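Q: What follows is a predicted protein model with its sequence.
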Amino acid sequence: MKLNKMIITLALVTMLAIPAFAQKFAYVQSQRILAEFQEFVDVQNKLNEIRNGYDAQYQKMLKEYNDMLQEIDSQSLLLSPEKKQEKMRQAQEKATEIERFKYEKLGPEGEFYKKSQELTQPIIDKINKLIAKIGEEEGYDFIFDASSGALVHALPKYDITDQVIEQLNKGAASTTTGKGK
């Protein structure tokens, strides 16, 4: 009988102790944070303008190249072999110039990529610092990113995305209003 009481008591103590060691989890939706954080939206708009400028330059260069080829084709019977060869060389130089432009401006290590990193990385760092701060203040052991695809299921009550967006935009608003002082 005493043994049963001791086992039951031990089981109750163990069951009560389990919640004390439970870990606290939360998650965020990073894609939604980026879409709703005005500072990031502004940077994306600026990057789109830069990209559109590069695309316009690229399209202009392609048109010039195609016009050169069309001119060569339409005048091929009228041109001397030397003149035709010269125009073909110029067209080849234009093609090389177009490829160089595309690589230098839009390539994986081009100006656009570097500008994108330069403008977005500080914002990503700010978001990560805020998420870490909320994690510490709220006592979360883990905060997952639902947008990464690693989170298969979670209850909405553990979603702190709204809290992150609210604090980011509140911080951005106070920074904007503080500039005029």
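A: On my side now, so go ahead. If you're wondering where the values come from, they're calculated on a predicted model, not measured in any experiment.
Q: switch to C-alpha atoms for all contacts and neighbour counts from now on
A: Fine.
Q: list the buried ones in stretch 42-58?
A: By 16 or more other CA atoms under 10 Å, the buried positions in stretch 42-58 come out as Gln44, Leu47, Ile50, Arg51, Tyr54, Tyr58.
Q: next up, a second structure to put side by side with the first:
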Amino acid sequence: MKKLFTFVAFAVVLMSGQAFAQLKVGYTNADVILSQLPEAKTIEAELKAYNAQLSKELETKQAEFEKKYKEYAEGVQKGTFTPVIREAKEKELQSLQQNLQEFQQKAQADSQKKQQDLLAPVFDKIQKAIDDIAKAENFDFIFSTDVAGGAPILLFAKEEHNITNKVITKLGGTPIPTDKK
């Protein structure tokens, strides 16, 4: 909300001065640009393979826990465990469950880091293309239509100021129809 207020205040200040008439403003959407680039499919496939590997390992750990728990439950039901063995089995199950939860948390963090690592160079390319277009076409500001904190950053802009397709074209992607941005 603070970003939105800052943006609105900035826009009001710009509009209130005569300098606004001399400014050239544009906007774009980095997520739309990314979706149109060839490397997006490669990144998606790599993330899918990485996450599948993590899921397989998680399933293996889950199956091991379930097997041990079943053995424990059967032993308790039949009364075959001495108190010492029962306590050892319970500690083992608690340890396995804790390891499983830790693995899930680490896998989720690793997946997010992998995604960030794969996307960072692409977003750097997108930013460079935006900078190049802004300089070449003498834009003073380029805003984003991406959503930040659940609310759009750019609340209104004329389509003529949208440079999304220019960035996509510059990066070798396939421009999208104007009404889908």
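A: That came in fine, so what should we check first? Not measured: the values here are computed from a predicted model.
Q: Pull the distance from the longest helix along the second structure to the chain's centre.
A: Secondary structure of the second structure per DSSP state H: the longest helix is helix 83-136. Taking CA atoms, centre = their mean, to the nearest Å, one finds the center of helix 83-136 of the second structure at 12 Å from the center of the full chain.
Q: repeat for stretch 5-13 of the first structure
A: That offset, for stretch 5-13 of the first structure, works out to 53 Å (CA atoms, centre = their mean).
Q: How about stretch 77-92 of the second structure?
A: Distance, centroid of stretch 77-92 of the second structure to centroid of chain: 45 Å (CA atoms, centre = their mean).
Q: quick one: contacts of it?
A: Tyr72, Gly75, Val76 (CA atoms under 8 Å, 6 or more residues apart in numbering).
Q: With the second structure overlaid, how far apart is the longest helix seen in the first structure on average?
A: Using DSSP H to define each element, the first structure has its longest helix at helix 38-75. On superposition with the second structure, the mean distance recorded for helix 38-75 of the first structure (mean CA distance after the TM-score superposition for the first structure) is 1.7 Å.
Q: And the buried residues of stretch 42-58 of the first structure, which is closest to Asn169 of the first structure?
A: The closest of those to Asn169 of the first structure turns out to be Gln44 (CA to CA; 15.8 Å).
Q: what residue of the first structure matches up with Asn162 of the second structure?
A: When the first structure is aligned by TM-score structural alignment, Asn162 of the second structure is paired with Asp159.
Q: what's the neighbour count on its match?
A: Burial of Asp159 of the first structure is recorded as 19 neighbouring residues (other CA atoms under 10 Å).
Q: Could you find the closest non-adjacent residue to it?
A: Spatial nearest neighbour of Asp159 of the first structure, excluding adjacent residues (CA to CA, 6 or more residues apart in numbering): Tyr27 at 5.0 Å.
Q: Make sure that neighbour is actually in contact with Asp162.
A: No. Judged on CA atoms under 8 Å, Tyr27 of the first structure makes no contact with Asp162 at a distance of 10.7 Å.
Q: Give the residue from the two that has the larger number of neighbours.
A: Tyr27 (22 against 14).
Q: How about the secondary structure of that one?
A: Three-state call for Tyr27 of the first structure (DSSP: H, G, I helix; E, B strand; the rest coil): strand.
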